[in-house]
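> below is the structure, and that's it, no one-letter string:
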């Protein structure tokens, strides 16, 4: 009989933690948990205390004897853990506001994982995840790392490429929501549909077959123009051009709107920037409301309002992945993992997001085959941008960051892009110690942040 499980969750004060608890509770019979350690930083201490108490109430409402621990000591949480989940946000939501507002102030897209903002989130997150990996090597060398800290694909790539840690799976809620929405659209249980996904995180495509193995992707495309598309809450619904989808015979993920409908997505983003505020500002209000709910001493279940957050179902995917590894279930899940030939258009050693079967040895990828010409070109550019972004995050090299900015399809290269990048460096100085030399040099240029709100946020 296997021993009971210890789980450590980095970013325990996240508003998603109740969903994580719900997922573990649903799977207790196949994943017998003994203790869960929630760990956060000083900035997240108050939220962690609130969500930690709620998490314990959720378990106390079950027949299961599971203890929730909260701590700011990461090493204490990691000691002898069997699984480590990562859901942290370096700099909290204020950092995301800066990621979005600075690019928008210059007419560029501001978004959490795409464009300039996504790259700076990677710059902040990757050094932290590599420190976590070093702690795991010393404190829980047999543990699996289940990452859904964004940008999930780049973070997972950094763990494998620079952290030299192969026991990792990267997750995203976008494939989960696509399957749910498409199942509803077709009126078919999702278990009766066969999916093949290929690409990188927030930049993938998929095909669908019925239970007899017949490709029904084109039929589904027809239906999607009549019904719900299964978009995450954080993506504005600018329809793809139907003839483009028919030509590629695949369905893009929701985030492809930023690339296939860049003009419309930028226009919508700029309108929100000028009126109701960026998505991060909206999420900050949603999160405030959630934590007010979490304070209720009678609340012992995940509230419906959590689904208004863009990352709904991340945590449930994490719980299923952990249960699949623990029980060697070989469950089909879309994950970020080492390519190993699943997509021949990319190097075998890079990280891709593909359909895989998850068991005790991790992910066994489903081969997708070569992509059509246009999609192949897009994907190779995006992977090159990711690799440069990761290298810059690890080395702190300004020129490498500039190279990544230059080839990012959502950034118009030139003086304005360089100004956006420089302002982001100044705004995030506290969380970019590896770029200290570059930032010190930039500070001699007396750079003034254009966006008034961000300028106030950065004031001493």
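Structure received. Computed from a predicted structure; not experimentally measured. Numbering: from 1, shown residues only.
> only C-alpha atoms for contact and neighbour calcs from this point on.
Noted.
> quick one: residue 365 and residue 342 touch, right?
Yes - using CA atoms under 8 Å, residue 365 is in contact with residue 342, at 6.3 Å.
> which residues do these two both contact?
Counting by CA atoms under 8 Å, 6 or more residues apart in numbering, the contacts common to residue 365 and residue 342 are residue 354.
> measure the residue nearest the centre of the chain to residue 206 for me?
Centrality entry for the chain: nearest residue to the mean C-alpha point is residue 150, 3.4 Å, by CA atoms, centre = their mean. Look at residue 150 and residue 206: by CA to CA, to the nearest Å, they are 21 Å apart.
> do the same with residue 100
For residue 100, the distance to residue 206 (CA to CA) stands at 28 Å.
> ok, these two, which is more surrounded?
Just comparing residue 100 and residue 206: by other CA atoms under 10 Å the higher neighbour count belongs to residue 100, 30 against 20.
> quick one, what contacts the closest residue to that one other than its chain neighbours?
Of all residues not flanking residue 100 in the chain, residue 110 sits nearest, at 3.7 Å (CA to CA, 6 or more residues apart in numbering). The contact partners of residue 110, by CA under 8 Å, 6+ apart, come to 99-104, 116-117, 269.
> can you say which two of those residues are spatially most distant?
Distance extremes for the contacts of residue 110: the farthest pair is 116 and 269 at 14.0 Å, using CA to CA.
> comparison target below:
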């Protein structure tokens, strides 16, 4: 690596950026980032200006020799980049609101990474990520791309299935939250060594073992969650419903909170429908939180990340991203939970799948943890179903064909009628027309 360590953050005007910067400042002694470039699109100019000014104040307060740049010119920013992080939202929060409200208006879960909403977030996002990768291949081919744009699993699957780019790692904050929860409830200190066997797909992970100082403490953890003395929800944007004791004990696994959408479909839908009829959707809550955050960020006296940022569902994402970059840069060979292809390491799933699992990270990227070579057979059916949905979704994102969208929707276990799938596909394609340029021919047909 050169003396200069340059990180480019695409979606730099995001309200999460101060947390990312805090992570770099905190690790400056071992990860000396000399340049951080914040890139955004024209619609995000105002937010980018506010974030950039705050970041400059944070760097000044920390007294580290890091320069923060802002630009709308992605290609200029990518010159000589070592790491590129992607944290973008195509169509911004208004598009997310459509992803939530349109499915709910037909009695379906509206959620930004699952079901119809998750599919359409993927359809808007994947082509943009592909454009970024094309630029990276041309301008800074040795850079690593660390993606924490949702739906992270679908995006990672699409990149490895449909491009030749191999320096791409998908990151999610759910495993980080689960790890923090485990650290809390087992009252671990920095001196304890903690290793977690985590496997599955993005937003569909299970923990099958927790090893502290070489000994498994999974049984006591499972017992606490099953009996209800511990709640394992670490995410701000999902209602805190406990899984039933019977489910936890029969699985003998700890599911992440997003699995509520599959194991408690009826309850989750009822809660969301209640919110919808009151005129609310998660996107509106987030828009409100974001508005308040940007008001705080504007304050010329603010020079640290404000506590309020943790009200967003993606808190700790950037900590995960900083740790991943640190592990690669310093060839640490440390344990992380990321989205990558397993290349046949797991013996009972197809070799070309991208999965989310415990990996060891170093200079050459992520390698699946040697302890994890088999996915638990009890949940393989569900994993296969969602992977089928992700593969169909990545094909739809590239082709822009109506039938490919229909296939993906019909393969999702959250859609229960082929006729409804057609209605949802039509309405969502037309609602997002501006953000789906490769669907132009399909849009023309739908409007006839």
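Nice, I can see it. Predicted model, so just to flag it, every value in this text is computed and none were measured.
> what helix or strand does residue 229 of structure 1 sit in?
Using DSSP states H and E, residue 229 of structure 1 is not contained in any helix or strand.
> that one contacts residue 183, correct?
No - taking CA under 8 Å as the definition, residue 229 of structure 1 is not a contact partner of residue 183, at 10.2 Å.
> neighbour count winner among those two?
Higher neighbour count among residue 229 of structure 1 and residue 183: residue 229, with 22 against 18, using other CA under 10 Å.
> what residue in structure 1 is paired with residue 333 of structure 2?
In structure 1, the residue paired with residue 333 of structure 2 is residue 330, using TM-score structural alignment.
> now the residue nearest to residue 100 of structure 1: how far from residue 258 of structure 1?
Applying CA to CA, the value for residue 110 of structure 1 to residue 258 of structure 1 is 11 Å.
> which SS state does residue 204 of structure 1 fall under?
Under DSSP: H, G, I helix; E, B strand; the rest coil, the three-state class of residue 204 of structure 1 is strand.
> quick one: it from residue 37 of structure 1, how far?
Following CA to CA, the distance that separates residue 204 of structure 1 from residue 37 of structure 1 is 33 Å.
> next: residue 271 of structure 1.
Residue 271 of structure 1 is 41 Å from residue 37 of structure 1, by CA to CA.
> which one of those two has more residues nearby?
Legend: neighbour count by other CA under 10 Å for residue 271 of structure 1 and residue 37, higher for residue 37 (23 against 14).
> am I right that that one is in a helix?
No - checked against three-state DSSP, residue 37 of structure 1 lies outside a helix; its state is strand.
> isn't it up against residue 69?
Yes - taking CA under 8 Å as the definition, residue 37 of structure 1 is a contact partner of residue 69 at 4.7 Å.
> the stretch 301-450 of structure 1: strands as residue ranges?
Using DSSP state E, counting those that start in this stretch, the strands found in the stretch 301-450 of structure 1 span residues 331-338, 351-359, 362-365.
> so which bit of structure 2 is the longest one matched to?
Meaning strand 351-359 of structure 1. So strand 351-359 of structure 1 sits over residues 354-362 in structure 2, by TM-score structural alignment.
> next: stretch 290-302 of structure 1.
So stretch 290-302 of structure 1 sits over residues 293-305 in structure 2, by TM-score structural alignment.
> now the matching stretch: buried residues?
Neighbour-count burial for stretch 293-305 of structure 2 flags 293, 296-297, 303-305 (criterion: 16 or more other CA atoms under 10 Å).
> check stretch 354-361 of structure 1 too.
Buried residues in stretch 354-361 of structure 1, counted by 16+ other CA under 10 Å: 354-359.
> go on, stretch 17-28 of structure 2?
Neighbour counts over stretch 17-28 of structure 2 (16+ other CA under 10 Å) mark 17-25, 28 as buried.
> okay, these in JSON lines with secondary structure and distance to residue 281 of structure 2 next?
As requested, the buried residues of stretch 17-28 of structure 2 are exported to JSON lines (DSSP: H, G, I helix; E, B strand; the rest coil; distance: CA to CA, whole Å):
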{"residue": "17", "secondary structure": "helix", "distance to residue 281 of structure 2": "24"}
{"residue": "18", "secondary structure": "helix", "distance to residue 281 of structure 2": "26"}
{"residue": "19", "secondary structure": "helix", "distance to residue 281 of structure 2": "25"}
{"residue": "20", "secondary structure": "helix", "distance to residue 281 of structure 2": "27"}
{"residue": "21", "secondary structure": "helix", "distance to residue 281 of structure 2": "30"}
{"residue": "22", "secondary structure": "helix", "distance to residue 281 of structure 2": "30"}
{"residue": "23", "secondary structure": "helix", "distance to residue 281 of structure 2": "31"}
{"residue": "24", "secondary structure": "helix", "distance to residue 281 of structure 2": "33"}
{"residue": "25", "secondary structure": "helix", "distance to residue 281 of structure 2": "35"}
{"residue": "28", "secondary structure": "coil", "distance to residue 281 of structure 2": "39"}
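> so what's residue 306 of structure 1 up against?
Per CA under 8 Å, 6+ apart, neighbours of residue 306 of structure 1: 15-16, 290, 312.
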